[in-house]
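sequence plus the predicted model coming up.
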Amino acid sequence: MRWFRLIPAVLTAALLMTLTPVGAVQAAECEVSRPVKFAGLDWQSNAFHVEVARFIMEKGYGCSTDSIPGSTIPLLQGMARGDLDVTMELWRDNVEEAWAKIRKANQAEILGVNFPDAIQGWFVPRYLVEGSGAKAPGLKAVSDLPKYKQLFRDPEEPSKGRFYNCILGWGCEVINTNKLKGYGLLSDYTNFRPGTG
């Protein structure tokens, strides 16, 4: 097996990396004289991406950084004013109007995509609708939801199902709330908004 030949080289490289003085590798000098400000949006995947980007900016480019906490619309408005430099994650479907206005005014630029295959929608567990043990094989559309509300029983209102919405204040929470009203589901489902995403 040829990969055994690589082991000594890998071990040697690892040893040399551990022996290299920490100060031997210096960060580049930052091209910006002020802190690079990131949008500290209030969900975990964004927090992770922001911290990774801040680490790279600080350690790799020698920049100071800051993360400004907030929700999507206020932080987008801050970006349009020049108060923020970077947002690492944006669910544009939830803020279409605000995003279109900012893009039209050339106040923001898309540099990359975090989740190229990310979708938003209403989902139920596959085991409920498929297979021999499926409890809701007839659940094919939103209009079928009232027939199956007992499968999603709300412990606080047992006569209704519980619809798990986005957290209060997110764009998707507003969209889902309007859809629940529009589809006439509020008589069969509670609109549950969790405390965190």
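Thanks, I have it.

okay, CA-based contacts and neighbour counts for the rest of this
OK.

okay, helices next: where are they in the protein?
Assigned by DSSP state H, the chain shows helices spanning 6-19, 44-55, 61, 72-81, 96-104, 126-129, 171-182.

want to throw the ones you listed into TSV with distance to Val36?
Formatted as TSV, the entries for the helices of the chain read as follows, by distance: least, C-alpha to C-alpha, whole Å:
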stretch	distance to Val36
helix 6-19	30
helix 44-55	9
helix 61	11
helix 72-81	12
helix 96-104	20
helix 126-129	43
helix 171-182	26
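
want to throw those helices into CSV with mean neighbour count and distance to Ile110?
Formatted as CSV, the entries for the helices of the chain read as follows, by neighbours: other C-alpha atoms under 10 Å; distance: least, C-alpha to C-alpha, whole Å:
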stretch, mean neighbour count, distance to Ile110
helix 6-19, 10, 36
helix 44-55, 16, 16
helix 61, 17, 21
helix 72-81, 18, 13
helix 96-104, 13, 9
helix 126-129, 14, 35
helix 171-182, 16, 20
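
against that first model, consider the following:
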Amino acid sequence: MDQKDSKSWRWVKDHWKRNPIGAGGLLIWLVVVFPFRLVGKAVAPPARLAGRNPQWATIAVTIIVVAVVVPLWLGGFLNFRQPTIRLVDGQWETLSINNAIAKFVIEKGYGYSVETVVTGDWRTDLSDGTVDATLEGWQQNYREWYNEATSKGKVDTLATIYENGPQFFVIPQWVADEYSIRTIFDMEKHWELFKGPEDGTRGVFHNCPPGGQCSEINPVKLEAYDLYKTYKVVDSDSYGRSKRL
């Protein structure tokens, strides 16, 4: 089932779950009333119900069914709510902020309910329709997946939140100024400024959150810069907690 079909089916299930009266009324109309009108005299009740006139019997039964179904259907229709929009919650700060802003605007401005979903693999969940959108794709970190998913029509880029979204290694400005650190190669001779409490023989490089492509790229860059001799990589999340690799 492709993304379009899965979303349509999910919409039907959401509508049924939230508006069982309206959905049930519509189902009765389609299954009972419409076929009954089509077959007409062939399924009319005994003639004695309408003065031996099968056509009037059909009309009478139709009126009774409609009198029951229409109020039920209207009751469900008036209580109809739009399906929930599911946003990826990747558990990093900037995305949490963007989700909160989007949730407020969508719910207050457009009347849709919004749910943030923590996923094991947001790329897979976005492709198969388990979630509807992510507000931070960082597609430059997932070129192979992104190109394949867009070419197959599984995902689409609707807008840009960050104009450039550069990614780079960061140290405090005052440290760079005081110790004249201008390039990545200056880090080798100043590793002691960044050594961790557990291992005093190397500095600590705090990697980006696990699961992102940058968490795989950074160790490769450190090796290319020949910094593994003086720095160890520590796997960090965006809230400051970290664990040693």
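Perfect, thanks for sending it. Given the structure is predicted, the values throughout are model-derived calculations rather than measurements.

can you calculate the TM-score here?
Comparison of the two superposed chains (TM-score structural alignment, normalised by the length of the first structure) gives a TM-score of 0.71, and 161 aligned residues with a C-alpha RMSD of 2.4 Å.

that older thread, closest to Ala141 of the first structure out of the helices of the first structure?
Each of the helices of the first structure has some distance to Ala141 of the first structure by C-alpha to C-alpha; the shortest is helix 126-129, at 11.2 Å.

run the chain-centre distance for the closest one.
Between the mean C-alpha point of helix 126-129 of the first structure and the mean C-alpha point of its chain there is a distance of 25 Å (C-alpha atoms, centre = their mean, to the nearest Å).

that one vs the second structure, average distance?
Once the two structures are superposed, the average separation between helix 126-129 of the first structure and the matching residues of the second structure is 3.1 Å (mean C-alpha distance after the TM-score superposition for the first structure).

what range in the second structure does that helix sit on?
On the basis of TM-score structural alignment, helix 126-129 of the first structure is assigned to residues 173-176 in the second structure.

and what of stretch 158-171 of the first structure?
With the alignment judged by TM-score structural alignment, the segment of the second structure matched to stretch 158-171 of the first structure spans residues 200-213.

how long is the matching stretch from one end to the other?
Stretch 200-213 of the second structure has an end-to-end distance of 29 Å (criterion: C-alpha to C-alpha, to the nearest Å).

who touches it?
Surrounding stretch 200-213 of the second structure, the residues in contact under the criterion C-alpha atoms under 8 Å, 6 or more residues apart in numbering are 92, 141-142, 191-196, 214-215, 218, 229-238, 242.

Asp132 of the second structure maps to what in the first structure?
For Asp132 of the second structure, the residue aligned by TM-score structural alignment is Asp85.

thought its match was touching Val36?
Yes - under the contact definition of C-alpha atoms under 8 Å, Asp85 of the first structure touches Val36, with a separation of 6.2 Å.

just want to know which of the two has more residues nearby.
Neighbours per residue, other C-alpha atoms under 10 Å: of Asp85 of the first structure and Val36, the larger number sits with Val36, 19 against 16.

distance of the residue mapped onto that one from the second structure from Val69 of the second structure?
Val36 of the first structure maps onto Ile85 in the second structure, with residues paired by TM-score structural alignment. Computed as C-alpha to C-alpha, the Ile85 of the second structure to Val69 of the second structure distance reads 30 Å.

go on, Ile63 of the second structure?
When C-alpha to C-alpha is applied, the distance between Ile63 of the second structure and Val69 of the second structure equals 10 Å.

tally of neighbours for the corresponding residue of the second structure for Ile110 of the first structure?
Under the alignment (TM-score structural alignment), Ile110 of the first structure pairs with Thr157 in the second structure. Per other C-alpha under 10 Å, the neighbour tally for Thr157 of the second structure reads 12.

so the corresponding residue of the second structure for Gly182 of the first structure versus Leu74 of the second structure, what's the distance?
Taking TM-score structural alignment as the alignment basis, one finds that Gly182 of the first structure is matched in the second structure by Ala224. Relative to Leu74 of the second structure, Ala224 of the second structure is positioned 67 Å away (criterion: C-alpha to C-alpha).

one more: Asp128 of the second structure?
Counting by C-alpha to C-alpha, the gap from Asp128 of the second structure to Leu74 of the second structure is 33 Å.
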